[in-house]
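Participant: Task: produce atomic coordinates for the following.
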Amino acid sequence: MVVIVFGLPGSGKSYFAERLAKLIKADYINSDRVRKELFKKRTYSKAEKQSVYDEMLATMKDAVDQDRNVVLDATFHTKETRNPFVKEMKSKGGIYFIEVTANEELIRERLKKARPYSEADFKIYKIIGSDNEPLKEPHLVLQSTNNNIGEMLQKAYDYLK
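Facilitator: Presented below is the predicted three-dimensional model:
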């Protein structure tokens, strides 16, 4: 099973995705961690982003070839970033998409705090948000707060059954 958890910076997607991966016994692939492994100095250029998604795709292919579940965690905010993953999985069972959202005031507060892997701030949130291409296919949308992770995980688990 392949699950793509996506959303804007500060939405709570990584906090959720890492816990979901543990719950469903899946490999966890986080774009921020991949970026830090690939690039000593990060510029967030288009080429750098493409390299990160290419590495995530390759890692996903390996996991699928070895019959392992995988949770991918990134903004996936454009069709261009989603399409290679969808194409790869079309004949292999498809992908479950889970979008994590949060209200903007909560996102602003979250992005003020240092996080171990992500350097995205509110300015980056706004830039990515302005480029966002909503997923039109049916998918689960979860609203993140600071105290509903259990409820989110249960809804995701039920959705994935």
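
Participant: going forward, measure contacts between C-alpha atoms and count neighbours the same way
Facilitator: Will do.

Participant: Now do the same contact list for residue 120.
Facilitator: 9, 111 (C-alpha atoms under 8 Å, 6 or more residues apart in numbering).

Participant: For it, which three-state class applies?
Facilitator: Following DSSP: H, G, I helix; E, B strand; the rest coil, the label given to residue 120 is coil.

Participant: Please tell me how far it sits from residue 113.
Facilitator: The gap separating residue 120 from residue 113 is 10 Å, by C-alpha to C-alpha, to the nearest Å.

Participant: Equivalent analysis for residue 33, please.
Facilitator: 17 Å.

Participant: and if you look at residue 81?
Facilitator: 27 Å.

Participant: Between these two, point out the one with more neighbours.
Facilitator: Regarding residue 81 and residue 113, a neighbour count based on other C-alpha atoms under 10 Å identifies residue 81 as having more, with 16 against 11.

Participant: What helix or strand is that one located in?
Facilitator: Residue 81 belongs to helix 79-89 when assigned by DSSP states H and E.

Participant: and the next helix-or-strand element following that helix, how far from the chain's centre?
Facilitator: The helix or strand immediately downstream of helix 79-89 is strand 96-101, counting by DSSP H and E. How far strand 96-101 lies from its chain's middle: 8 Å, per C-alpha atoms, centre = their mean, to the nearest Å.

Participant: same question, stretch 79-95
Facilitator: On C-alpha atoms, centre = their mean, the centre of stretch 79-95 falls 14 Å from that of its chain.

Participant: Equivalent analysis for stretch 38-45, please.
Facilitator: 18 Å.

Participant: Check the separation of the first and last residues in it.
Facilitator: 13 Å.

Participant: Stretch 90-99 now?
Facilitator: 20 Å.

Participant: and what of stretch 27-46?
Facilitator: OK, stretch 27-46 end separation, C-alpha to C-alpha: 26 Å.

Participant: Please generate a structure for the following sequence too, so the two can be compared:
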Amino acid sequence: MSSDGRNTRAGRQGDEREHERRHGRRSAVPARGRRDGSVLIVVCGLPGVGKTSVAERVATRAEGTLLRTDVVRKERYPDPDYTSEETDAVYADLLDRAESLLEAGDTVVLDGTFRRERRREDAKRIAADADAEFRLLKVECDEAVVRERIANRTDDESDADFEVHRLLREEFDPVAVGHATVDNSGAPEETTARVDGLFPTP
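Facilitator: Model (predicted):
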């Protein structure tokens, strides 16, 4: 190999190490045959079911970067109107950020309702384009528990109330096969055990 080739490879490895240092460790989730082991994990479900707590645990177990639609929305629209155009822009921004991280070899966890099948397919497509593994988790919860949790929310980016939960429940596109379900109705340690079982550490 020429000295130019060795220098180029060394520079690339140095850039990768610097990116890893700045953006966090790489995925511990098995992803055989995938470039750098990158994984895109979508945590979907209705408002109030506890997606964020599940997504946070998933991100910890998978050593990934967590991106939330609620946070992206507030960054783009401090006083959001929740129009369809606004929502389209939020998901486009979310997936753009995820794509950049995946192409760098990082694992990414997306926390959002993803009530439309086309949005899940969009996420699956960017994972395929980045040669990353795709995993889909749907979080569910008993309605009575959802009502209580929404009523007790404090300091959260989500503006969705129980009426929004009920409305979106009627509009939620069925989730296709090939996903895992996390029931978040019980004690936190039960949910944690379920997530840990789905994302074992080495």
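
Participant: and the helix holding residue 81 of the first structure, which stretch of the second structure?
Facilitator: Using TM-score structural alignment, helix 79-89 of the first structure lines up with residues 117-127 of the second structure.

Participant: average distance between the matching stretch and the first structure?
Facilitator: The superposed stretch 117-127 of the second structure is, by mean C-alpha distance after the TM-score superposition for the first structure, a mean 1.7 Å from where its aligned residues fall in the first structure.

Participant: which outside residues touch that stretch?
Facilitator: In contact with stretch 117-127 of the second structure (C-alpha under 8 Å, 6+ apart) are residues 39-40, 42, 91, 95, 99, 102, 114, 133-134, 173-175.

Participant: can we see that at 6 Å?
Facilitator: The contact list for stretch 117-127 of the second structure (C-alpha atoms under 6 Å, 6 or more residues apart in numbering) reads 134, 173.

Participant: which of the residues in that stretch are buried?
Facilitator: 119, 120, 123, 124, 126, 127 (16 or more other C-alpha atoms under 10 Å).

Participant: same deal with stretch 7-21 of the first structure?
Facilitator: In stretch 7-21 of the first structure, counting by 16+ other C-alpha under 10 Å, buried: 7-14, 16-21.

Participant: Sitting in strands, which of these do you find?
Facilitator: Within the buried residues of stretch 7-21 of the first structure, no residue falls in strands by DSSP state E.

Participant: Let me know the closest of those residues to residue 101 of the first structure.
Facilitator: residue 11 (5.1 Å; C-alpha to C-alpha).

Participant: And the closest one, what's its match in the second structure?
Facilitator: Under TM-score structural alignment, residue 11 of the first structure pairs with residue 49 in the second structure.

Participant: these two touch, right, its match and residue 143?
Facilitator: No. Here residue 49 of the second structure does not reach residue 143: they are 8.5 Å apart, not a contact under C-alpha atoms under 6 Å.

Participant: Next, residue 40 of the second structure: secondary structure please.
Facilitator: Assignment for residue 40 of the second structure (three-state DSSP): strand.

Participant: what do we get in the first structure for it?
Facilitator: Looks like residue 40 of the second structure aligns to residue 2 there (TM-score structural alignment).

Participant: you'd agree that match is up against residue 67?
Facilitator: No. Proximity of residue 2 of the first structure to residue 67 does not meet the contact threshold set by C-alpha under 6 Å, at 10.3 Å.

Participant: How about the secondary structure of the residue nearest to the spatial centre of the second structure?
Facilitator: When C-alpha atoms, centre = their mean is applied to the second structure, the residue found nearest the centroid is residue 110 (1.5 Å). Here residue 110 of the second structure is recorded as strand under three-state DSSP.

Participant: which residues does it contact?
Facilitator: So residue 110 of the second structure contacts 42, 43, 67, 68 (C-alpha under 6 Å, 6+ apart).

Participant: out of residue 2 and residue 67 of the first structure, which sits in the more crowded spot?
Facilitator: In this view residue 2 of the first structure and residue 67 are compared by other C-alpha under 10 Å, and residue 2 has more residues nearby, 25 against 10.

Participant: Not counting sequence-adjacent ones, nearest residue to residue 50 of the second structure?
Facilitator: residue 184 (6.6 Å; C-alpha to C-alpha, 6 or more residues apart in numbering).

Participant: How about residue 108 of the first structure?
Facilitator: Residue 108 of the first structure sits nearest to residue 122 (C-alpha to C-alpha, 6+ apart), 6.0 Å away.

Participant: Any idea how many residues pack against the one you found?
Facilitator: Around residue 122 of the first structure there are 17 residues (other C-alpha under 10 Å).
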